[in-house]
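A.B. asks: Dropping a prediction and its sequence here:
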Amino acid sequence: MTGRGRVLPRLGAGAARRRHWVLAGWVLATTAGAVLGGSVYDRTDTPESSRPGLESTEVAERIDELEPEGESVVAVIAGREFFATDLVSQASRIMFEIREIDGVSEVTDAYTSGGVIGDDGESSLVVVELERGLTEDEALSVAGEVAEALRAIDAPQVLVGGELLAVQAFAEQAIADTVRGELIALGFLAVALLLILGGLRAAAVPLAAALAVITTTLLALTALADLVPVSEYAVNVVTLLGLGLAVDYSLLMVFRFREERTADRKAPLDVLLSRTTASAGRALLVSGLAVATSMLGLYVFADPLLSAMALGGLLVVVLATVAGLTLVPALIAVAHRTVPARGARTWVWRRPARARGGTGVLAGLAGFAQRRPILVTLTGVGALLVLAVPVLQLQLASSDASALPPGSEERRTAEAIEADFDEAVQPLSVLVDGDPEVAQVQGLLEDLEDLPGADEVFVRDDLDGVTWLEVVPEGRQAGPEAQELVRDVRALGGLPLLVGGPAAELVDAKDATVDRLPLALALVLLATFVLLLVLTGSVVVPLKALLLNLLTLAATVGVLVAIFQWGWGSGLLGFEPWGAIDLTTPLLLSLFVFGLSMDYEVFLLSRIKEEWDRRHDDTHAANDRAVLAGITATGPVVSAAAICIGIVFLGFAFGELVAVKEIGVGMTVAVLLDVTVVRGLLLPASMSLLGRRNWWRPFVPLATAAPSAGRAPTRRAARR
């Protein structure tokens, strides 16, 4: 046995012998995380919305240098005739008071400075610019004072919002959604674990592991907050993945321990846990590496928000893996007498396993798939492709205030401005080096005016030899027409120019994502392939797994398009569709689905490989028996893990933020498809079709098999 092969068994045996020391260490870490980790919420930063190195980012930076501006607060005063004497008098007085607030740079309103009045004559727009250089906390404090002063105006409707307050609302809602998702998930999860494991103490093992993983990860993020920016969204990922992975890994270890104990009831506890970690622990380690690689894939996009999520994701994956290999065996060692055998009669289940349904759902599906492999393969692949069809109409957009809950003031403000104040639409900013009087610049102005989708074009300023043009798009400021206008402007020949603004930022973000997506997928696919190659010694099995994962991902995104873009079932889920999917959702789903699908893939394949190696027979029938035996043995843990992680993700589908709903619903759909259609049907059907070709392995040194098929094991191998 190699040195590497001895590590995992020793971890299990050591956790059994020194369980009280292991538990004491984790209790201290968990307590510290519970006491100190919560402060991470007060130390989080909102990540930058713009990606470095993009053309729109360069335009924003140059404009900021040429004409520096601070954050702004916008308000809509409506519901009463604008020219009412008492309203004009009161609003004018308050506008002058706002100008006196420390941190306010400029106030533009229709009462005192010639601002904008709505078309209905009963609404007006107020823009309050804050001083440049304020920290985020200082700007929010000043914005709070401004909002309080504006709300003192005696009008039927005073709505206060703007990008600064909208970003803050997003962050607060993200935290609220996390808490709500935790409470919903934990309640249902506790019931599910009780039913699955058949006892209170047994059910407490995965919940204790999840608590330890989440709190220690929050503690680690708190410590890192002094070194690197930590986002609120990293905390969301910690909760989501922490619950899911900790429960998955705990169930894998508990189920394998029960199996080892049933197979050898006289073996000492440390021997049983040594065998458990030697087999299940190896699958757990490979799965953890796969999920960690998926998190690393987020860094490829060079997006501040995704990088923040990747940081939280990496930490929680590492700690979930460590907990699965140390804390969970120690918990099992303490509670092993109260962990009922599979199918045993307990106070939860009064009937034995046979009376409750035989060998399990996945084993039944696998048996059906092996009897009709061609039909099942064609039907399963066809069904996934049909679900993926809506992807062809996928529209991506950056979440703005319209993605906030319908009743939020920031969203209502944005909707009122868009409906009543065309002047407030943010234009495209076009920067050209040169004097605006130069004939070439004048020709550019004429070309811009002739472009379809350009509502108005004018010269904003001439700053230090740079001509700043603004092109007002038709429709929404970052809608499809505005995005097409960005591409048309950039396609103009003649003078070199730079294009910025909200629509340009979205176009650049989408293009950058498309450019970097192949690299991210290549990283994840290659790492996944290598891990499965090392696990199984086969080249065919990893390739097939990657293809099935891609099918699952395509079908999941297709379902999301139908729900969140087209609005199918929006009333049931409690949201209003906004005609697009958040730009980050497909990226997160791509990597989350690949990472978490590996849990079930590794759980099943590692056991199928054990069965294949044990039989020493390379016939087609032996392959089918190994596949069915592996799925029969591991199917219950995969089904249980899928139910639990589905509950976790479904809890987040009840969040108020549409982007959070998209991830919650998307991951729930992915888990459902993965466990039923992919693992239950397509995996056994495709392995039955391929037969012994599943195990083709040109790189024999990488194979981790026991003795080769058709050869009897040596005495040394048997002793190992």
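C.D. replies: Good, I have the coordinates.
A.B. asks: can we go C-alpha only for contacts and neighbour counts from here?
C.D. replies: Fine.
A.B. asks: What is the longest strand of the protein by residue count?
C.D. replies: strand 454-463 (DSSP state E).
A.B. asks: That one - contacts with which helices or strands?
C.D. replies: helix 439-450, strand 466-473 (3 or more Cα pairs under 8 Å, 6 or more residues apart in numbering; DSSP states H and E).
A.B. asks: most packed of those?
C.D. replies: strand 466-473 (a mean of 23; mean count of other Cα atoms under 10 Å).
A.B. asks: Can you give me the buried ones in the longest strand of the chain?
C.D. replies: Neighbour-count burial for strand 454-463 flags Ala454, Val457, Asp461, Asp462 (criterion: 16 or more other Cα atoms under 10 Å).
A.B. asks: Please work out which residues outside that strand touch it.
C.D. replies: Strand 454-463 has contacts (Cα atoms under 8 Å, 6 or more residues apart in numbering) with 66, 435-436, 445, 448-449, 467-474, 485.
A.B. asks: Would you reformat the helices and strands packed on strand 454-463 as CSV and include distance to Ser570?
C.D. replies: Shown next, in CSV, are those (distance: least, Cα to Cα, whole Å):
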stretch, distance to Ser570
helix 439-450, 40
strand 466-473, 30
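A.B. asks: So for Gly162, which of the ones you listed sits nearest?
C.D. replies: When the helices and strands packed on strand 454-463 are compared by Cα to Cα, strand 466-473 sits nearest Gly162, at 19.4 Å.
A.B. asks: picking that back up, now tabulate the buried residues of strand 454-463 in CSV and tack on distance to Asp400.
C.D. replies: Shown next, in CSV, are the buried residues of strand 454-463 (distance: Cα to Cα, whole Å):
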residue, distance to Asp400
Ala454, 23
Val457, 25
Asp461, 28
Asp462, 31
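A.B. asks: Got another one to weigh against that:
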Amino acid sequence: MFAAWVTKLRWVVVGLWLAVTIAGAVFGGGLFDRLATTGTNRADSQSAVGQRHVDELTPTGSHVYAVVEGLAPYDPKLVASVSAAAQEIRAMPGVKEVNDLYTGVGGRIGADNRSVSVEVELDPALAEAPREALEDRVHDRLERIQAPSVHVGGDKLAERAFADQSVHDLAIGESVAFAALLVALYLFFGGFLAAALPLAVAVASVLGSLLVLLGLSHVTKVSEYSLNVVTLLGIGLAVDYSLLIVARYREERQHRDPDEALRVAVRRAGRAVAISGLAVTLTLAGLTAFAEPLLAAVALGGAAVVALATLAALTLVPALISLTGDRIRPAAAVRWGGLLPRLAARAQRNPARVALLATVGLLVLAAPLLGANLANSDARALPGSNEARQAYDVMESKFLNDAPPPVSVLLQAGPERADVRDLMNRIAAQLPGELLRQDVRSDVPAGWTILDLTPKGKVGDRPGYDLVRAIRAMPTPFAKWVTGPAAEVVDYRDSIAGRLPGAALVVLLVTVLLLFALTGSLVIPLKAVLMNLLTLAATLGVMVVLFQWGWGQVPLFFDSWGGLDLTTPVLLFVFIFGLSMDYEVFLLARIKEEYDLRPDTGRAVLRGITHSGPVVTAAAVCIGIVFLGFAAGGLVAVKEIGVGMAVAILIDVTVVRGLLLPAFMGLLDRVNWWPRGPVKY
């Protein structure tokens, strides 16, 4: 019925999607002007509340700094050039303070004795637009200092660089992905017409997604990071779903006329697409259980974009196929390898041994996850060629000795009180392994104290996190808040850990219920959950090796900062479960068809994989191309998602679907279909 309806209204369907595409092209660009920097922590976290109090008590403006290298600190030309720049910047309206070595206090000489710093603080009362304009003026003047090397950076400049790099990466990722997809789809289908259909749907989905995200930007924040992540997911799924329907149509064309072949393709493959799309949409919605701003933005945007891609595949693809008549060649005209059938046949010959070896192999890949360092990305997530990143690196290595930023402790009591001094003594006495230095901040209003505690180690090392937890555990007769970058990571980790069971429950229920609806079995969904967990663990283990250990720096063109972005495992958890459902549904739908014809599990598994294996392989190649296309960008956090999904797809389509799925189903035989067997449709 649905296929007949779409065929009858094909011009209307195509016209509506064309209107969406044009509207997205015309108005979607407005989204880029509304992108915002989205924080990782909730507003009610202790670090966020404490930082707001600190900002109210001791307001500080945006900081811009320059690291000037290549000359002796007191070289006459350097002294004159830096002094002139400092005086000009000091005279700019909106500049609060300039610290340099020659005309102000606070300027520093680098550890190499061949570099100096200039630090500029802007008025904290400046609104965003005038602040950014002033930052640009200060940046331009600092860059004109006469020295062999001048790098200008700052927190706000790094945020803006992140946004600019995100948009640049999006354009590069889409270009690489679409070009490579066209080649891959042409090789699979053997013709441009069939290859163009999934790409047309992807274009409509991407431009439609811009409209969806533009609408969401009026309700909630849409971050630069979530735009990239959501877009790559939308492109990948649009191509995946379209490819499945087109491939099934070509297969049915071997022995049916075009109209009947389209009806069967939509009924069979369309059902799998609908179930898979619903699964991915609902698993993404499960991210809202975390309630962190960034994850909430990805959840809302991702769910909307996946729903749009699913709708496009189910309506636009049949409409376009109907318009092509019989010009799309039957599948018999194209030859394609049988990787999955060969793997499945091998697994069925010795299922117990294959299941054991494959499981052990995945657990070995997962082992590095035990030593994962998860933290928030900072300027180190920018590519090494970015000036803000270079300034950060030089400042850390030559001026800050790679010391971590301080942990700030806000006390609602003055420093003159005995109990405040007692707390300071307890901190020094009880935390010698974590604490390097303790300072009392000056210029704090009466009745308050701010302690700046410098942890031992380097940026992102464990002593900083241990220090935060230890101080929070110390009882005090007055209110206290612990804030700073290390406290933000601790709060983010705790929040995710506390809410992970709820999000996991949503994802697992979606997997179980939808696969039960497809197969009538509870065993198959539980087995799918187990295999997805193995895929996730193995993928995260590989990610630790590539990004935290730095083994992927050369082939992937990035500089490791010794950890993974804390958001990466959460997003990969949801994405991997959602996308693994694609291949699970694609394969099980065909296995179930074969089992309906003849209730022999081994035969049904092998024939189902033989029939659907080529399209699953092609879908995996295509979506892998999309993710690797985005991995070509410069942002390490986005690169982690792109590479992580490509690794997960490789593991899932070869080891999990090719070996574990047929091995487990072979071992369980009829138990697979408990309690009531496949549901006919």
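C.D. replies: Happy to help now that I have it. Model, not experiment: these values are computed from the prediction.
A.B. asks: Can you pull the TM-score for these?
C.D. replies: Remark: TM-score between the superposed chains equals 0.95 [TM-score structural alignment, normalised by the length of structure 2]; 675 aligned residues with a Cα RMSD of 2.0 Å.
A.B. asks: So which of the helices and strands packed on strand 454-463 of structure 1 is nearest Glu136 of structure 1?
C.D. replies: strand 466-473 (28.2 Å).
A.B. asks: After the closest one, which helix or strand is next?
C.D. replies: For strand 466-473 of structure 1, the following helix or strand on the C-terminal side (DSSP states H and E) is helix 480-491.
A.B. asks: In structure 2, what stretch matches that following helix?
C.D. replies: Counting by TM-score structural alignment, helix 480-491 of structure 1 pairs with residues 462-473 of structure 2.
A.B. asks: Mean per-residue distance, the matching stretch versus structure 1.
C.D. replies: Here the mean offset of stretch 462-473 of structure 2 against structure 1 after fitting is 2.3 Å, by mean Cα distance after the TM-score superposition for structure 1.
A.B. asks: quick check, distance from that stretch to the centre of its chain.
C.D. replies: Mean C-alpha position of stretch 462-473 of structure 2 versus that of the full chain (Cα atoms, centre = their mean, to the nearest Å) differs by 28 Å.
A.B. asks: what does it contact?
C.D. replies: 404, 407, 427, 431, 433-435, 455-457, 481-482, 486-487, 489-490.
A.B. asks: what's the counterpart of Asp109 of structure 1 in structure 2?
C.D. replies: For Asp109 of structure 1, the residue aligned by TM-score structural alignment is Asp100.
A.B. asks: which ones are touching that match?
C.D. replies: Contacts of Asp100 of structure 2 by Cα under 8 Å, 6+ apart are Val82, Ser83, Ala86, Gly106, Gly107, Arg108, Ser117, Val118, Glu119.
A.B. asks: just to revisit the earlier point, just name the closest of the contacts of strand 454-463 of structure 1 to Ser274 of structure 1, please.
C.D. replies: So of the contacts of strand 454-463 of structure 1, ranked by how close each gets to Ser274 of structure 1 (Cα to Cα), first place is Leu485, at 64.2 Å.
A.B. asks: Surely Pro52 of structure 1 is in a strand?
C.D. replies: No: applying DSSP: H, G, I helix; E, B strand; the rest coil, one finds Pro52 of structure 1 to be coil, outside a strand.
A.B. asks: ok, now which ones touch it?
C.D. replies: Ala302.
A.B. asks: What lines up with it in structure 2?
C.D. replies: Per TM-score structural alignment, Pro52 of structure 1 is aligned with Ala43.
A.B. asks: Against Asp565 of structure 2, how distant is that match?
C.D. replies: 20 Å (Cα to Cα, to the nearest Å).
A.B. asks: same question, Ala23 of structure 2
C.D. replies: 35 Å.
A.B. asks: Also Leu540 of structure 2?
C.D. replies: 12 Å.
A.B. asks: who's more crowded, the two?
C.D. replies: Between Leu540 of structure 2 and Asp565, counted using other Cα atoms under 10 Å, the more crowded position is Leu540 (27 against 22).
A.B. asks: Which residue of structure 1 is paired with that one in the alignment?
C.D. replies: Looks like Leu540 of structure 2 aligns to Val557 there (TM-score structural alignment).
A.B. asks: give the contact list for that match.
C.D. replies: Ala388, Val391, Pro586, Gly666 are the contacts of Val557 of structure 1 under Cα under 8 Å, 6+ apart.
A.B. asks: With Asp596 of structure 2 instead?
C.D. replies: Pro678, Lys680.
A.B. asks: can you tell me which residue in structure 1 aligns to it?
C.D. replies: Checking with TM-score structural alignment, Asp596 of structure 2 has Asp613 as its match.
A.B. asks: Then Ala332 of structure 2?
C.D. replies: Matched by TM-score structural alignment, Ala332 of structure 2 corresponds to Gly343 in structure 1.
A.B. asks: likewise Glu174 of structure 2?
C.D. replies: So, by TM-score structural alignment, Glu174 of structure 2 is matched to Glu182.
A.B. asks: And Leu509 of structure 2, by the same measure?
C.D. replies: Match for Leu509 of structure 2 (TM-score structural alignment): Leu526.
A.B. asks: can you map out the strands along the stretch 451-600 of structure 1?
C.D. replies: 454-463, 466-473, 497-500, 581-582 (DSSP state E, counting those that start in this stretch).
A.B. asks: Out of these, which gets nearest to Leu533 of structure 1?
C.D. replies: strand 581-582 (34.6 Å).
A.B. asks: What span of structure 2 is the closest one aligned with?
C.D. replies: So strand 581-582 of structure 1 sits over residues 564-565 in structure 2, by TM-score structural alignment.
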